[in-house]
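Chemist: this one's sequence-less:
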């Protein structure tokens, strides 16, 4: 990866996360941004990459980067049950007319998005009067995207990340902080009953 790339990754063999200079700037991070904005931006990206150490791929390696089954039977069974729910939650959603999301293809990235959101919301909650609205808006901004129908179709078959709209909207609906901040209730399209919400970590 080049220093100017706007990207980041987790490498399970080295148990490392890598962030080039290209991503350490607006809209992901700014020294003049509020803590809420930076947590919604680069904070969720960092937490996303760390969460990959505990997803369906990274969870097959130990802390030294060796392929190893370190799960207890109960933990792994619970993990598989939760990941199955995540897969179903993100599957079959309309990207554009006639093109749907593939919850199996995007599973480990969706796990990381959910884990990142949970982690950063927990940290932000420790601030006095946390600005959840700024947090969620910042998170939406970093994933904004415009695609032609052809590109949307192509990415729906090869990209392990959910389509940007799904990546943002389908993740935030699992958190009380989102519903409470934006006044989401049973009559709204983005309302998901608490018992139907998903998450792994």
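Modeler: Nice, I can see it. These figures come from a predicted structure and were not determined experimentally.

Chemist: For the rest of this, base every contact and every neighbour count on C-alpha atoms.
Modeler: OK.

Chemist: isn't residue 171 right up against residue 113?
Modeler: Yes. Counting by C-alpha atoms under 8 Å, residue 171 touches residue 113, with 7.0 Å between them.

Chemist: Looking at the two, which is more packed in?
Modeler: residue 113 (27 against 24; other C-alpha atoms under 10 Å).

Chemist: I figured the more buried one hits residue 172, correct?
Modeler: No. Counting by C-alpha under 8 Å, residue 113 stays clear of residue 172, with 9.5 Å between them.

Chemist: list residues touching both of the two?
Modeler: Shared contacts of residue 113 and residue 172 (C-alpha atoms under 8 Å, 6 or more residues apart in numbering): none.

Chemist: ok, and here's another one to check against it:
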């Protein structure tokens, strides 16, 4: 399937084949063993519905002190290396020479969602954000670079990749819902989303 433009966000359907998806999930199991999933808390003290961890030089964290990148997991361990398949996707689609410094791993179970937000905790907005979807389908919504305005949505399937770059780098985006049982990739169901970023 050809590339889809979603308010400037490039969606590349089925970029990762099934074998690569299976291998990447195995790599992520090792990431989670080294740096366990945790429930972030917003600055207002509300627990997010997704669980997350990270790989790379930095991990993204959120707590009462706000949103930021840290060199260590909240439990004190270093973040593991970014899986090689994720790095290959970055090289294929990012359009930049710099490697990613963070691979944020979000796990959505049934009922988890992510409200519209911007990815703006990074130092250089000329660097893209590359998103990889694994597991159950998710309704991905993209708005404008300011609050309000029309939004567009698409169901992201396992193996799809999205790229936020250029004018869409600061587009508001989120996950409205996940469709349980729509993929057989994860034996217990759910969705994994990886986002690769350059931090500093």
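Modeler: Great, that's in hand. In this text the structure is predicted, and so the values were computed from the model without any measurement.

Chemist: Just the TM-score for the two chains, thanks.
Modeler: Superposed pair, TM-score by TM-score structural alignment, normalised by the length of structure 2: 0.32. Supporting alignment: 101 aligned residues with a C-alpha RMSD of 5.2 Å.

Chemist: quick check: longest helix of structure 2.
Modeler: Ordering each helix of structure 2 by length in residues (DSSP state H) puts helix 18-34 first.

Chemist: tell me the angle of the very next helix or strand once past that one relative to helix 18-34?
Modeler: Note on helix 18-34 of structure 2: by DSSP states H and E, the next helix or strand toward the C-terminus is strand 51-56. Here strand 51-56 of structure 2 points in a direction 100 degrees away from that of helix 18-34 (axes from the mean of the first three to the mean of the last three C-alpha atoms, to 10 degrees).

Chemist: tally of neighbours for residue 10 of structure 1?
Modeler: Around residue 10 of structure 1 there are 19 residues (other C-alpha under 10 Å).

Chemist: Checking it next. Helix, strand or coil?
Modeler: strand (DSSP: H, G, I helix; E, B strand; the rest coil).

Chemist: from what I can see it touches residue 46, true?
Modeler: No. Counting by C-alpha under 8 Å, residue 10 of structure 1 stays clear of residue 46, with 9.5 Å between them.

Chemist: quick revisit: which secondary structure elements does the longest helix of structure 2 contact?
Modeler: Where contact means 3 or more C-alpha pairs under 8 Å, 6 or more residues apart in numbering; DSSP states H and E, helix 18-34 of structure 2 is packed against strand 51-56, helix 84-93.

Chemist: Out of the ones you listed, which is closest to residue 9 of structure 2?
Modeler: Smallest distance to residue 9 of structure 2 across these (C-alpha to C-alpha): 12.3 Å, for helix 84-93.

Chemist: Tell me what angle that closest one forms with helix 18-34.
Modeler: Angle of helix 84-93 of structure 2 versus helix 18-34, following the same axes, to 10 degrees, is 120 degrees.

Chemist: Tell me which other helices or strands helix 84-93 of structure 2 touches.
Modeler: Against helix 84-93 of structure 2 (3+ C-alpha pairs under 8 Å, 6+ apart) you get helix 18-34, strand 129-135.

Chemist: Could you dump these into a markdown table with mean neighbour count added?
Modeler: Output for these, formatted as a markdown table (neighbours: other C-alpha atoms under 10 Å):
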| stretch | mean neighbour count |
| --- | --- |
| helix 18-34 | 15 |
| strand 129-135 | 25 |
